[in-house]
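Visitor: Fold the following and give me the result.
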Amino acid sequence: MMIDMLMMFFMFFIGNMIFVSKHKHLLIVLLSLEFIVLSIFFFFLMLLILFYYNFYMLMVFLVFSVCEGALGLSILISMIRTYGNDYFQSFNML
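Guide: Now for the predicted structure:
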């Protein structure tokens, strides 16, 4: 059980390091966010199994994570349609 918690913390840390580092593409940033959400999901799952709780909160978390992924993809598609690519250097962020 401790190995699983350590692995989930390592996944969360690696996802945050990818998110914080400077990347040119928005798709890599969105994939790192989904990796962070996946590590939080696994942590939530282990915590709920450990304390013998119901998994209703896990379903709510999955619904919100799917909505977050759909929002990120819609932003990516609108950015590609507007600017022609998903480079951060191609547009001015104020």
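Visitor: use CA for all of it now, contacts and neighbours both
Guide: Will do.
Visitor: Now do the residue of the chain most remote from its centre against His25, distance only.
Guide: Within the chain, Tyr52 marks the point farthest from the mean C-alpha position, 26.1 Å out by CA atoms, centre = their mean. Distance of Tyr52 to His25, computed by CA to CA, to the nearest Å: 41 Å.
Visitor: Following up with a second sequence; could you model it the same way so I can compare the two?
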Amino acid sequence: MSMIYYFSFIIVCGVWVFSSNRKHLLVTLLSLEFIVLGLFIIMYYYLCQFNYELSVVVFFLVFSVCEGSLGLSILVSMIRSYGNDYFQSYSMLQC
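Guide: As a prediction, this is how the structure comes out:
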């Protein structure tokens, strides 16, 4: 049971970094991936503990990889159009 508390602490740290540091897009994307990794480990540990099917974990990994690739594509398009990943350097209201 202490492992779940450890990985819950990892998720809380990821949420804290996500909510406190909003200067760079890359840092927010990394904190989101950190949260997803903690959720994956908790879900895997829980499903292995009670001998459930692990197909849910595969679906979770597929969606988290899609989320990561979408975030990276947004990061690349912002760097190409604005030159950096600072949130203060451009307005989100512009098309």
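Visitor: Superposed, what's their TM-score?
Guide: Once superposed, the chains reach a TM-score of 0.95 (TM-score structural alignment, normalised by the length of structure 1), with 93 aligned residues with a CA RMSD of 0.8 Å.
Visitor: And the helices in structure 1?
Guide: 2-20, 26-50, 56-83 (DSSP state H).
Visitor: looking at those helices, which is buried most?
Guide: helix 26-50 (a mean of 17; mean count of other CA atoms under 10 Å).
Visitor: what's that helix packed up against?
Guide: helix 2-20, helix 56-83 (3 or more CA pairs under 8 Å, 6 or more residues apart in numbering; DSSP states H and E).
Visitor: Which strands or helices does the first one pack on?
Guide: Applying 3+ CA pairs under 8 Å, 6+ apart, one finds that helix 2-20 of structure 1 makes contact with helix 26-50.
Visitor: compared with structure 2, how much does the helix it packs on deviate?
Guide: Aligned to structure 2 and superposed, helix 26-50 of structure 1 gives a mean residue distance of 0.3 Å (mean CA distance after the TM-score superposition for structure 1).
Visitor: now the angle between helix 2-20 and that helix, please.
Guide: If you take axes from the mean of the first three to the mean of the last three CA atoms, to 10 degrees, helix 26-50 of structure 1 sits at 160 degrees to helix 2-20.
Visitor: Next, the angle helix 56-83 makes with helix 26-50 of structure 1.
Guide: Using the same axes, to 10 degrees: helix 26-50 of structure 1 against helix 56-83 is 180 degrees.
Visitor: Determine how far helix 26-50 of structure 1 lies from the middle of the whole chain.
Guide: With CA atoms, centre = their mean, to the nearest Å as the basis, helix 26-50 of structure 1 stands 6 Å off its chain's centre.
Visitor: need the contact list for the residue nearest to Leu26 of structure 1 when sequence neighbours are not counted.
Guide: Spatially, and ignoring its direct neighbours in sequence, Leu26 of structure 1 is nearest to Asp86 (5.6 Å; CA to CA, 6 or more residues apart in numbering). Asp86 of structure 1 is in contact with 24-27, 76, 79-80, counting by CA atoms under 8 Å, 6 or more residues apart in numbering.
Visitor: Kindly report the same for Leu62 of structure 1.
Guide: Phe41.
Visitor: Could you point out which of the contacts of Asp86 of structure 1 is nearest to Ile3 of structure 1?
Guide: Leu27 (30.5 Å; CA to CA).
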